[in-house]
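In: Sharing a model that was predicted from the sequence below.
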Amino acid sequence: MADMPPSRMSDRKRLAQVIAILGRHGLGGIVSALGSGRSQTNAHPTRPEALVEALRELGPVATKLGQILAMRSDLLGPDWTAALSQLHDRVPGVPFERVEAPLTHALGEDSGQYFRELDREPIAAGSIAQVHAGIRSDGVPVIVKIRRPGIESVVDADMRLLRRIARLAQRASPLVERQRPDELLRFFAESLDREMDLGAEARASAEIGSYLARFGIETAHFDNEVSGRSLNVQERVDAIPATDLATLRDAGVDFTSVARGYSRAVLSMIIFNGRFHADPHPGNVLIRPDGTLVFIDFGAVGTLLPERRDELVRLSLAIAGEDIDDLVDVLLQWAGNPAVDREALKASLNQLVGKFRNTLLDQIDLSGIFADVFDLLRTYQLALPGDLALMLRTLLTAEGFVRRLDPRFDITSELAPIGKQLLMERASLANLRGNARRTASTLIRALLGTPEIVENLASIARRGQLPIRLDPQDLARLERPSGAAPMRSSDLIAAALIVSAAILADLSIIAAIGCALAALTFFFLARRPRS
């Protein structure tokens, strides 16, 4: 049976609904900003709690946006993020009669043929989908997630409305423009689209689960034959919710061991796999009596691209080496290079880095560091890219989880072995060769992009001569300072060979190694005492 095509909701009708809901919750200032009603000079400041209540009533898009904003401590203060983090999209389920037809259509057969049993009352319901328990015809207990009927039209109308409001706000306020609402909405739209596609959860569970398996962590198995955009079916996991600490303790679960395995898996999943479970809170984790972890609900997934990881490594090296200028460069690059007081930002960062000088790794409070960093970002109005904000939020979620399991456990203690692995990976021959290839490619593009240089190269090829011009001032800089040791020709040769090795790495790794060995030979032979 085919679904009826979703009806398009009028933008004007939806805007009227939004204004009515906001006004009912005392958010007159926001109503005025939307162009309806008059702003009141004596209006009370907006309460975070009132906004949360309004977002919940506005529906799935507003609720999901609030959940995304709860992760943006770089944009909002702790009072707002704390209130928004309580925004759950648990709503009453719709009657089974309304989801029965979409369920049959998604299955491709009558539900009575696929299921031996299927509970008509949902065990959980959200703004996008609701969940039913059942038993498949082969006797396997399953969890069935079916999307709410008509949700597409509401989501589409709200997304159109959000984009219009963002454009108006961006034109009206330089402060809003600096926070790059278009980028935030693009990231939000991608996240919402993944959550609307229930089949994406099945694919993410399988993909990320294959990586987590090396840590002994399990994920739920989905029936891929029937799982799609509007439905997924997964096998029910027989394990204890991580929220039930009393039952876990009675079962003899070693909390410290679980915390260590969980934190190592989350950190490695982010840094090395690049695709990670973005919401690994206790409600999405099950634990078997033997301590085996099971990750469920892959509706929220994050991605850390290799170039972003390189930026994080650069940031870490800048902090470790107290290179504040490079630290400023990375943060401004992430924020879109806005106009800021660079010297003031350097001073603030130097003060922040100074707090952790001579501090042992296991004495570092990760949540305290993030709080200071987010406060600094808000002070200078530096917004992070959405993927980084999601990653940091995931790390904070993970730290809160392991501290709940074992208050004495410090997730930063797991950073040392992961850092060592990362350095070994970056120092590998394949990685160095790849860097040399990229460097050579960049240099060649720069050379070929300069017509004057190309003409000079052609002239040199025709004449067979290399014209060299030296400025007298440049020669003066090369003069040996008074009392300095004379420059050794062997040092110049060694330096030239090292440069040659870097260039040749892209063409012949054997030749590159030969040049590097020759450079070392020249260097040490020149310093060997003569008999």
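Out: That came through fine. Numbers count the residues shown, from 1 in each chain.

In: C-alpha only now, for contacts and for neighbours.
Out: Noted.

In: Pretty sure residue 526 sits against residue 489.
Out: No: using CA atoms under 8 Å, residue 526 is not in contact with residue 489, being 9.1 Å away.

In: These two: which has the busier surroundings?
Out: residue 526 (14 against 11; other CA atoms under 10 Å).

In: hey, where'd the strands end up in the stretch 251-400 of the chain?
Out: Assigned by DSSP state E, counting those that start in this stretch, the strands in the stretch 251-400 of the chain fall at 275-277, 285-287, 293-295, 301-303.

In: what's the first-to-last distance across stretch 20-38?
Out: End-to-end distance for stretch 20-38: 14 Å, by CA to CA, to the nearest Å.

In: same deal with stretch 145-153?
Out: Termini of stretch 145-153 sit 19 Å apart (CA to CA).

In: Residues contacting that stretch, please?
Out: 6-9, 94, 98-99, 102-103, 127-132, 196, 198, 230-233 (CA atoms under 8 Å, 6 or more residues apart in numbering).

In: Out of these, which sit inside helices?
Out: Judged by DSSP state H, these include 98-99, 102-103, 196, 198 as members of helices.

In: what's the closest of the residues you listed to residue 327?
Out: Of all those, residue 327 sits closest to residue 196, with 37.9 Å by CA to CA.

In: ok, the closest one touching residue 229?
Out: Yes: using CA under 8 Å, residue 196 is in contact with residue 229, at 6.9 Å.

In: Neighbour count for those two, which is higher?
Out: A count of neighbours by other CA under 10 Å puts residue 196 above the other of residue 196 and residue 229, at 21 against 18.

In: structure B:
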Amino acid sequence: MFLTQTVPRQREIIEVVLRNGWDYMRRLLTGGKADEPQLPTPAVLKNILVDLGPVYVKLGQLLSTRPDLLSAGYIDELSTLQDEVPPVPWSEIEVLLRQQLKTPLEETFKTINPVAVAAGSIAQTHRATLADGREVALKVQRPGIDVTVAQDIALIQGIADLVARTDFGRNNEIKSIAEEFTKALEAELDFTREAEYTDQLRRNLSQGKWFDPQQIVVAEIYWELTTEKLMVMEWLEGVPLLTANLSNQNGKDPITERKAITSLLFRAFFQQLYIDGFFHADPHPGNVFYLQDGRVALLDCGMVGRLDPRTQQILTEMVLAIVDLDAQRCAQLTLQLADSSQPVILARLENDYDRMLRKYLNVNLSAINFSHVIYEILQVARNNKIRLPSNMGLYAKTLANLEGLARGFNPELNFIDEIQPLLTDLFRRQLVGENPLRSLLRTALDLKSLSLQSPRQIELLLDRVTSETLQWNLSLRGLDGVRRTMDDAANRLSFSILVGSLIMGAAIISNHAQTTQLSLLSNILFAAASLLGLWLIFSILRSGRLK
């Protein structure tokens, strides 16, 4: 047994596991012998996480962002997890509010609706009016949730320590995943961090590259009232996008409006992914609202992702390679994303991508589910034991949620038509940058530096060649086995020559032996040759390389 300080919770976990029929984890938790790990079916895994409570629901939501670890069936099932729970009574929320506010509750707010408009595992949201009349949303942390989270984090880390002892745990870096989850969960307990994410996203989208920034909204944060356990932000009046009735909006044509909103979403998220490198990572239908004035709002910025410029460039080229169904380029780009120290059979990777993409040769590009192709690419990488950065899963899930939302809102969506002009502009930006003149000047400076350094470097090279001091350092991988085999062969050949020499010497001495001493020497040489010969035969037989 492990983690004795949390035995009651451990018993509860074992009961849930037994009730849902996952025998492997039962043996692991109780210290029994557990052989090859067997994951439960996607539906059973989802039920286990739901029964274990809100923290484990969060774990399932994190795992749903890792298609590089789990197959599509698990990703689809875990993506449906929702952490909706009954709200905490207002009396407890009021106590926490008074503790967090610097001024009396009655002076800060004119009104507060005691009925929560939404409730999750970490927090619940109430609508309120500030003393100056502004409508706000109060995101309040559930009292005592920090203690519960600390206990469940300890249990998850204990389970990860056990699983890490198996080949399955080592191959999939279970401890790293557990560490990533605990950091993400601890970050969710600090609302100032989510507020910072919200502000950064708001600033980025206020400078639209491909869209009108006035048409997309991120709530304003009221920092003077925000703390680690309370976030106060602008109230946005609207409904989830998929439930919006566009026929009643300002006399606009519903079909045209749907196309415009779909384009707005794609352009806003492609800017986040491929230009800003900071993106809202959970654009599911409940987090994208259609406001009363016709604008679109992004809610709940607690889950975000980051992409560095190099990764952005590789992913941009990957999108083009997928559109072109270029298996070879997909393989090259995958290796650029991966840990370069891993040995990979490139030909096999290319064949796997070719087999995967061949399914789409005769399919109209507009009918291709792009996010599904991204998932398949991550699956191929996983099958080839290629370890990709964890943010690739978050990137893929964001695209999947975005495309699913867009297709649900606008069934006539043509994905290629939406992204083609954006890709063209992205490649132009990569070539010449935001400021073509600045890029030209930087290139001119690089050329000038190269022109000044080249003569000196060529002079040094020629000097080393003529003075015979030039050395080449070559490092060839995978030759250790060949070297050991050659050493063994050379040693056996030397022993064979030695044995033959001893036998020949003994025979010559024996043939011309005139004294007892020479006969004794001949017998000793024959005996030594026999022992060495037997030892050589035995070593060859033991190595199994007689043939």
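Out: Looks like it came in fine. Not measured: the values here are computed from a predicted model.

In: Could you get me the TM-score between them?
Out: The TM-score (TM-score structural alignment, normalised by the length of structure 1) is 0.74; 447 aligned residues with a CA RMSD of 3.7 Å.

In: Would you mind giving the ones in helices among the contacts of stretch 145-153 of structure 1 as TSV with distance to residue 187 of structure 1 added?
Out: As requested, these are exported to TSV (distance: CA to CA, whole Å):
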residue	distance to residue 187 of structure 1
98	32
99	30
102	29
103	30
196	14
198	18
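
In: which of these are buried?
Out: 99, 102-103, 196, 198 (16 or more other CA atoms under 10 Å).

In: what would those look like in TSV with distance to residue 281 of structure 1?
Out: Below are those laid out as TSV (distance: CA to CA, whole Å):
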residue	distance to residue 281 of structure 1
99	29
102	31
103	29
196	21
198	20
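
In: the strands in the stretch 1-150 of structure 2, which residues?
Out: According to DSSP E, counting those that start in this stretch, the strands that the stretch 1-150 of structure 2 contains are 109-112, 118-119, 123-130, 135-141.

In: out of the ones you listed, deepest packed?
Out: Among the strands of the stretch 1-150 of structure 2, strand 135-141 has the highest mean neighbour count (mean count of other CA atoms under 10 Å), at a mean of 23.

In: how much does that strand stray from structure 1?
Out: Following superposition, strand 135-141 of structure 2 is found to deviate from structure 1 by 1.3 Å on average (mean CA distance after the TM-score superposition for structure 1).

In: Let me see the contact set for the aligned partner of residue 132 of structure 2 in structure 1.
Out: Taking TM-score structural alignment, the alignment pairs residue 132 of structure 2 with residue 138 from structure 1. Applying CA under 8 Å, 6+ apart to residue 138 of structure 1 gives the contacts residue 116.

In: any idea how far residue 138 of structure 1 is from residue 509 of structure 1?
Out: Separation of residue 138 of structure 1 from residue 509 of structure 1 (CA to CA) stands at 57 Å.

In: try residue 525 of structure 1
Out: Taking CA to CA, one finds residue 525 of structure 1 at 24 Å from residue 509 of structure 1.

In: Which one of the two is surrounded by more residues?
Out: Legend: neighbour count by other CA under 10 Å for residue 525 of structure 1 and residue 509, higher for residue 509 (17 against 11).

In: What's that one aligned with over in structure 2?
Out: Using TM-score structural alignment, residue 509 of structure 1 sits opposite a gap in structure 2.

In: Which helix or which strand is home to the residue lying closest to residue 509 of structure 1 once chain neighbours are set aside?
Out: Spatial nearest neighbour of residue 509 of structure 1, chain neighbours left out: residue 433 (8.0 Å); criterion: CA to CA, 6 or more residues apart in numbering. Assigned by DSSP states H and E, residue 433 of structure 1 falls within helix 429-448.

In: Quick one: work out the angle between the helix or strand just after that helix and helix 429-448.
Out: Toward the C-terminus, helix 429-448 of structure 1 is succeeded by helix 451-463 as the next helix or strand (DSSP H and E). Between the axes of helix 451-463 of structure 1 and helix 429-448, defined by axes from the mean of the first three to the mean of the last three CA atoms, to 10 degrees, the angle is 90 degrees.

In: what helices or strands is helix 451-463 of structure 1 leaning on?
Out: In terms of contacts (3 or more CA pairs under 8 Å, 6 or more residues apart in numbering; DSSP states H and E), helix 451-463 of structure 1 is packed against helix 429-448.

In: What's the match for residue 70 of structure 1 in structure 2?
Out: Here residue 70 of structure 1 is matched to residue 64 in structure 2, going by TM-score structural alignment.

In: measure the residue nearest to its match when sequence neighbours are not counted to residue 264 of structure 2 for me?
Out: Computed as CA to CA, 6+ apart, the closest residue to residue 64 of structure 2 that is not its neighbour in sequence is residue 75, at 4.8 Å. Note on residue 75 of structure 2: its distance to residue 264 of structure 2, by CA to CA, is 27 Å.
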